[in-house]
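Trainee: got a sequence here, can you model it:
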Amino acid sequence: MKGFRVGCVLLASMASAGPVLAQERPPVCAAPVALTGDLAAWASPGDRTAATDVAGLAAATLAIGEAARVKLLPTPAVRYPLRPEKPGGSVSFGGLVRLHVTAPGTYRIALGSGAWIDLVAGGKAVGSTAHGHGPDCSGIRKMVDFPLTPGDYTLQIAANGADAITVLAVKLP
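Mentor: Below is the predicted model:
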């Protein structure tokens, strides 16, 4: 009888874990979905190389509305203006990208992986207002929204598992 009760408890716990496990699995995609509107640029990224420090940001600029496949560097080679909250280890990749904002508003940074990002201006991190996932089967894994005013910002990318990441910055309506 004791074995029967243990089996019932095990089955019940597995059944209750089912929906949680199902939510964590990415959807099975037959083909990528075509994005429209502000995210349409995701489909045709240009190439960029991330800067290793703030002195190299001019060559690592990403225009608002433009997607780029950004070549990253081993984390130990990057000198972040602010220590990332999640810097990653010596085998992770990161880098710096400059964003130039001309109009105030909420801006969304879309990423092709779960890398950690910080947006820095005036030596301080800009607080995010929302976090989410991209549309299913789009290739966008993570989206983070920031309230921005005109000026230059440093996008710090940290703790990426690969040496490249697709990034898109858009102004929300």
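
Trainee: only C-alpha atoms from now on, for both contacts and neighbour counts.
Mentor: Will do.

Trainee: can you tell me the SS state at Ala15?
Mentor: Following DSSP: H, G, I helix; E, B strand; the rest coil, Ala15 is assigned to helix.

Trainee: can you give me the neighbour number for it?
Mentor: When counting by other Cα atoms under 10 Å, one arrives at 11 neighbours for Ala15.

Trainee: and it, what is it in contact with?
Mentor: If a contact means Cα atoms under 8 Å, 6 or more residues apart in numbering, then Ala15 has no contacts.

Trainee: so how far is Phe4 from it?
Mentor: Taking Cα to Cα, to the nearest Å as the measure, Ala15 falls 16 Å from Phe4.

Trainee: compare with the first, here's sequence two:
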Amino acid sequence: MNLIKPANEEKDHWVPDEAVSKCTSCGSDFGAFNRRHHCRNCGDIFCDKCTKGRTALTAEENAQPVRVCDRCMAEVSQRLSNAKEAVSKPAGLQSHEDLARRLQEELNKNHKSGSNSDGSLKPIREVACPICTVHLQFQVQVPASGSQTIECGVCQHPFLVSAD
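Mentor: Model (predicted):
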């Protein structure tokens, strides 16, 4: 059993021990034989029985499994599954017909939304999706500073577009 805790474990979002006297999930009282355990994802406090799950919180190759509550185990597993699926399905493996259909839908969508209510054109910026690497002209209004999250119209992967 590995008792070494990661040095960079974030505890800022954890609920303080003294704030909770019962398990957040099952309601069992904490005491000498029923200890408090923090979910490393949500920071809430649970008993051992309600934090049986161990999973990495990111898809990084060297991410270590950590204790999570049952609810977060399901959420994190789904998130990691979606991330792995997006990476494992490069655009080259999609059928040409499917890719052509999605590209046409995206072009039609951009063409229809090409002007503001006052008739002026929206700024057009060509960006490449980091997942499927398709270059599309997305009509996005990027703030003067900062960035905006957009979704690729082909693979539906969200990514950031930064102001120039």
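
Trainee: now what about the TM-score between them?
Mentor: Remark: TM-score between the superposed chains equals 0.31 [TM-score structural alignment, normalised by the length of the second structure]; 86 aligned residues with a Cα RMSD of 4.9 Å.

Trainee: show me where the first structure has its strands.
Mentor: For the first structure, the strands defined by DSSP state E cover 46-49, 61-62, 67-71, 73-74, 93-101, 105-111, 116-121, 124-125, 130-132, 142-148, 151-160, 164-171.

Trainee: turn these into CSV, columns for distance to Leu10 of the first structure and mean neighbour count.
Mentor: Below are these laid out as CSV (distance: least, Cα to Cα, whole Å; neighbours: other Cα atoms under 10 Å):
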stretch, distance to Leu10 of the first structure, mean neighbour count
strand 46-49, 50, 18
strand 61-62, 51, 23
strand 67-71, 45, 22
strand 73-74, 44, 22
strand 93-101, 40, 25
strand 105-111, 38, 21
strand 116-121, 36, 20
strand 124-125, 46, 14
strand 130-132, 33, 12
strand 142-148, 34, 19
strand 151-160, 36, 23
strand 164-171, 41, 22
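
Trainee: Ile117 of the first structure against Ile165, yeah?
Mentor: No - between Ile117 of the first structure and Ile165 there is no contact under Cα atoms under 8 Å: 11.7 Å.

Trainee: wait, Lys171 of the first structure sits on Val101?
Mentor: No - using Cα under 8 Å, Lys171 of the first structure makes no contact with Val101, being 9.1 Å away.

Trainee: hmm, back to that, would you list the strands of the first structure in TSV and tack on distance to Glu24 of the first structure?
Mentor: Below are these laid out as TSV (distance: least, Cα to Cα, whole Å):
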stretch	distance to Glu24 of the first structure
strand 46-49	31
strand 61-62	31
strand 67-71	26
strand 73-74	28
strand 93-101	24
strand 105-111	18
strand 116-121	19
strand 124-125	29
strand 130-132	14
strand 142-148	14
strand 151-160	19
strand 164-171	22
